[in-house]
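Asker: Quick one, structure for this:
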Amino acid sequence: MSDTEDHGFARGLTNYGDRDFSLYLRKSFASSMGYSREMLSKKIVGIAYTPSGFNNCHRHFPEMLEAVKRGVLAAGALPVEFPTISLGEVFLNPTSLKFRNLMSIDTEEMIRAQPMDAVVLMGGCDKTVPAQLMGAASADLPAIQLVAGPMMTSRYGEERLGACTDCRRFWAKYRADEIDGEEIGKIEMRLATTAGTCAVMGTASTMACLAEALGMSLPGTAAIPAVHADRLRAAEATGAAAVRLLADPVRPSQVITRKSVENALRVLLALGGSTNAIIHLTAVAGRLGIDIPLTWLNELSDTTPVLVNLKPVGSHYMEDFFFAGGLGAVLRELKPLLNLDCLTVTGETLGERLDAPADPVDRKVIASAAEPLEPQGGLVALFGSLAPRGAILKRSAADPTLFEKEGRAVVFSSLEDLANRVDDPELDITADDFMVLQNAGPTSASGMPEAGYLPIPRKLSSKGVKDMVRISDARMSGTAFGTIVLHVTPEAAQGGPLGLVRTGDRIRLSVANRSIDLLVDEVELARRRAAFSPTLRDPETLRGYDRLYAEQVLQADEGCDFAILKPTK
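Answerer: Reported below is the predicted structural model:
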């Protein structure tokens, strides 16, 4: 055999002890798929392909795949798709976060094990994009992200609807007896009516924007609606861009740097984006040895304005954001704050991108930096005796009247306890109390679900209470809203202070001071600590991935990644 170039089907040969035989055998089997000898000699763009009957966000992926392939073929390479795990946010038990790391392993190993010279990452639904970026960062093959795009909105009467902030808004009305079962049933069928991710600035759209801000996806592609023709044109352009990476490789480790991560954090704060993005960005950056201390988030938050008027923070939807100018308009407003020398997958720097002529901007949706919606960023980290390693509050989606407050704790020891008691008419709770949920963190049996959006007890919601302080070691959907303190670290199951809180304790929240404190003296806390029984699961009683997860998952401030997936020294 004379073909000794290490690319395309000759890349990473199966080892039979005879390289020429390995290549001969591989091409023999590849030819059974109908490839000509010319095609068998081309460089390969792999396409990590994630459709699933359990992932409504990705139901348009077959059409997108054809567009990616078209772009690859037209640019002179061979496209080869391969399946990986797909994570449909609402279809997974106990929570999609538990399987993000599994998808990242799948992505990393299939990129590394199979013969490809570059890879297109097709993802969208909340955890798929971070999983793919994590896997691609670890494999460090030239890679480019292509996202699903958001849903278009629907209508109910005179109201415009979009998943999933409106899902929560109408469910709150239903719980408060403002609408009946028949009406909530009608609304249920009109909240999510097209392919694509949630129609608001939830986790999926936040991560799409952060992928673009990092430089891992093509400029202007984060916000294109899933069903818009531009989404297919973006897919075709992404395929062509992947081919350009073959001639002039740009690897994830060159794109995802401390400077580009800082840019992404600025964008997150300006978007008033999802709290989940802190966990995901920390995990992605961590794969390349880049730490994101929560103190860094606060430093950036103090000098980054909120610019985007989208639900759940504002009033508009992702399709409005796209037509208003998209992420490019946000980046231009943030330009004085950004690291402009960061390399992107196009081979250009961020600064070179922003030097291009700008499209018109709709200021009702994207504010100028001179007249921002809020002068400081949408997220803030809190520290104190209740959260020694930090907690997160999405202040842009919270009630400012609750930011400086002391309250009595009403404790729920688990999700089961919450479900059993929250609507009990005898529950001793007022609107001035702080609801506290324990044992919902990453190593708990629940696996850190999006349960931090604790429901307002029916006895209060029926009287018009719309918000109150809620505290937990859980997460919250990026589509949710309220004065909700999340990701309390260390978690309760690990023996963190959150696990020592008892109903009747006083807690002080101060957003101005970035603090959350349990007002219980150290003597009493020491007594409780001595009597504490951890709720950690014993890995010896588990098997398979469940056991691996229990043994390896890290805390929220480390991105909930696995210890074994961090880079080796």
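Asker: CA only for contacts and neighbour counts going forward, please
Answerer: Will do.
Asker: number of nearby residues for the residue nearest to R251 when sequence neighbours are not counted?
Answerer: Spatially, and ignoring its direct neighbours in sequence, R251 is nearest to P142 (4.4 Å; Cα to Cα, 6 or more residues apart in numbering). P142: 26 surrounding residues under other Cα atoms under 10 Å.
Asker: Tell me how far P142 lies from P252.
Answerer: 6 Å (Cα to Cα, to the nearest Å).
Asker: list the contacts for Q438?
Answerer: Listed by Cα atoms under 8 Å, 6 or more residues apart in numbering, the contact partners of Q438 are V411, F412, S413, S414, S472, D473, E491, A492, A493, L498, G499.
Asker: hmm, 6 Å instead?
Answerer: Residues in contact with Q438 (Cα atoms under 6 Å, 6 or more residues apart in numbering) are S413, S414, A492.
Asker: The last one touches A474, doesn't it?
Answerer: I take that to be A492. No - under the criterion of Cα atoms under 6 Å, A492 is not in contact with A474, lying 10.1 Å apart.
Asker: can you pull out the strands in the stretch 101-250 of the chain?
Answerer: Ranges of strands in the stretch 101-250 of the chain, per DSSP state E, counting those that start in this stretch, are 118-123, 143-147, 154-156, 159-161.
Asker: Buried residues in the third one, which are they?
Answerer: This points to strand 154-156. S154 (16 or more other Cα atoms under 10 Å).
Asker: And the contacts of that strand?
Answerer: The contact list for strand 154-156, computed with Cα under 6 Å, 6+ apart, reads R160, L161.
Asker: quick one: that strand to chain centroid distance?
Answerer: How far strand 154-156 lies from its chain's middle: 26 Å, per Cα atoms, centre = their mean, to the nearest Å.
Asker: Next, the second sequence, to be compared with the first:
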Amino acid sequence: MKLRSQQILSRPEWSINRAYYKSMGYSDTDLDKPIIGIANAWSTTVPGHYNLRQVSESVKEGIREAGGTPVEFGVIGACDGIAEGHEGMRYILPTRDIIAHSIELMVQAHQYDAIVLLGSCDKIVPGMLMAAARLDLPSIFVNGGPMLSGPVIHGRKADTTSIIEGVGKLKKGEITEEKLIQMEDSCAPTCGSCSFLGTANTMCCVAEAMGMSLTGSAMIPAVYNDRLKAAQDSGRAIVNLVKEGITARQIITRASIENAVRLSSAIGGSTNAALHIPAIAYEAKVDFDMEDFDKLSRSTPLIAKMNPAASPNVIDFYESGGVPVVMKEIASLLHKGAMTVTSKTIEENIKDFNSPNNEIIKTFKEPFTATGGLAVLYGNLAPNSAVTKPAAINPKMWTFSGPAKVFNSEEEANKAILDGEVKEGDVVVIRYEGPKGGPGMPEMFKAMKLLYGLGLADKVALVTDGRFSGTNNGCFVGHISPEAQEGGPIAFVQDGDMIEIDIPERKLELLVGEEELKKRRAAWQAPKPRVEEGYLYLYSRLAESADKGAIIKNRA
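Answerer: Here you go, the predicted structure:
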């Protein structure tokens, strides 16, 4: 077993490096073993990361037991929930690339032999997987697990989104402020990633389906003892990957990426998967575009349903068998020979799981719907693509048309919704919120939750060049590309224009003649950028469009 760490730790020329390690208590025995980096996004800011210090200790135990030496460093991680609905949300997606860059820098600067990635939440998980694919070292992803849900509120087990829905109900006079405070106190009873199938839990499931996490580990709740057992097993597994010479790009392949899309579609995962999976593919040097994504989703049945598509939460999904059971059920669609961090194939990992048939996980022959949870739309309003989530949309809203109500920012739209300016039948258009225009492509989470709370979720549609939270439901279409800031057609929509959404036919059309659109295009001028300094300014200049995964290109 040839260790790259020994290139900078062998005596006598690298004795100085051994001295640096010894100053922190490492022994000669430690420094002769595989040096395993642990990229830990622990903090006391993010509920999904609050337990990662404890998880890390279990990973270290496994690494030492298997004959490796753990070396830990910190990684940033911002909380989408705390950042929602204000200026902070513009910073969330850009952290994904900072996370990938920072892990690359630390691993390469110190020449670790392998990397363990500890994270749980929305942009942290894909950022870490992007780093793994870019570095192409033995790598494994370990998440902290979802939180338990709160008491039943509004007919389903409560979670953090219950609050914003409650604000809408408070506005309508359906609940009191005292009731809202009770919801605030009880909806998130433990640490962990939010208990619905938002982007955080979607991407943790995607990591497992991609083969980058241990089988069955993605949805173990944060407070269960099995979470620490899985962490310890992951520590042993990473040392084994080093010994066997299995690197990230042997796992993150075209086959495993397709498996990940299939799984995300089969469980009705977040629309943000359509942003992050192409970004991971880019780092793995795998050609993969939105047409590929839609082709896979269209041919994958919706096997599992949970909040926001149904009342059960991800803990119920876990108790029903979780990711391995769904993968077993759709095995005929998967690349079963794909390698995983267990050093075994997908087929070997799922062979002992039983087929399900309950209210959360259905069978391949009798799914919830014949096509997957996500859909990619095209049309004159979205020439390059747009993304929606039929799994979270009432089927009666899969086709919808109405007059446009146009807003040039999320804040404008939220105020108008609360002021009662949006009426039944409208198509709310929120633009200049893409990767460049936002900048940072913020989520229109609050707008959709306000519409839900006001009873308009099944009466109004919302389209945007921004994106959505994985917990949103109602008729929504995001990721419209090209975005308004780049002169995409969404920039030319005017109040009263008719917009047609047809999810079954994968169409998004602005019902305005081409001659009129040419006139509007000729008269259009790009607005002054919202941000002219700092990292967001840099990001707005470098980020690709949403249909490219909003990546920052890092190779010729």
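Asker: ok, so of the contacts of Q438 of structure 1, who is nearest T282 of structure 1?
Answerer: Comparing the contacts of Q438 of structure 1 against T282 of structure 1 with Cα to Cα places A492 closest, at 21.1 Å.
Asker: Map the closest one across to structure 2 for me.
Answerer: In structure 2, A492 of structure 1 lines up with A484, judged by TM-score structural alignment.
Asker: now that match, nearest residue through space, not along the chain?
Answerer: Closest to A484 of structure 2 by Cα to Cα, 6+ apart is A491, at 4.5 Å.
Asker: The aligned partner of K243 of structure 2 in structure 1 and K43 of structure 1, how far apart?
Answerer: In structure 1, the residue matched to K243 of structure 2 (TM-score structural alignment) is A247. In this view, A247 of structure 1 and K43 of structure 1 are 10 Å apart by Cα to Cα.
Asker: Check whether G478 of structure 1 really touches V200, as I assumed.
Answerer: No - here G478 of structure 1 lies out of contact with V200, judged by Cα under 6 Å, at a distance of 8.7 Å.
Asker: If you count surrounding residues, which of these two has more?
Answerer: Set G478 of structure 1 next to V200 and count neighbours by other Cα under 10 Å: V200 wins out with 33 against 27.
Asker: And the more buried one? What does it align with in structure 2?
Answerer: So V200 of structure 1 corresponds to F196, using TM-score structural alignment.
Asker: I figured its match was touching N313, is that so?
Answerer: Yes - in this structure, F196 of structure 2 is within contact of N313 by Cα under 6 Å, at 5.2 Å.
Asker: Trace stretch 511-518 of structure 1 over to structure 2 and give me the residue numbers.
Answerer: With TM-score structural alignment as the criterion, stretch 511-518 of structure 1 aligns to 503-510.
Asker: List the contacts of the matching stretch.
Answerer: By Cα under 6 Å, 6+ apart, the list of residues contacting stretch 503-510 of structure 2 from outside reads L377, Y378, G379, N380, L381, W398, I499, E500, I501.
Asker: follow-up on the earlier one: when A247 and K43 of structure 1 are compared, which one has more neighbours?
Answerer: K43 (23 against 8).
Asker: Identify the residues contacting the equivalent of that one over in structure 2.
Answerer: For K43 of structure 1, the aligned position in structure 2 is P34, judged by TM-score structural alignment. By Cα under 6 Å, 6+ apart, the contact set of P34 of structure 2 is G68, D113.
Asker: what's the answer for V485 of structure 1, then?
Answerer: I392, L393, I471.
Asker: swap in A266 of structure 2?
Answerer: P301, L302, I303, G372.
Asker: Distance of the closest residue to it other than its chain neighbours relative to F368 of structure 2?
Answerer: Nearest residue to A266 of structure 2, sequence neighbours excluded (Cα to Cα, 6+ apart): L302, at 4.3 Å. To F368 of structure 2, L302 of structure 2 is 5 Å away according to Cα to Cα.
Asker: Neighbour count: these two, which is higher?
Answerer: Neighbour totals were compared for L302 of structure 2 and F368, and L302 leads with 31 against 21 (other Cα under 10 Å).
Asker: do you know how far the aligned residue in structure 1 for that one is from L271 of structure 1?
Answerer: Structural correspondence for L302 of structure 2 with respect to structure 1 (TM-score structural alignment): V306. Going from V306 of structure 1 to L271 of structure 1 by Cα to Cα gives 6 Å.
Asker: do the same with T193 of structure 1
Answerer: From T193 of structure 1 to L271 of structure 1 the distance is 25 Å (Cα to Cα).
Asker: now L337 of structure 1
Answerer: In this view, L337 of structure 1 and L271 of structure 1 are 15 Å apart by Cα to Cα.
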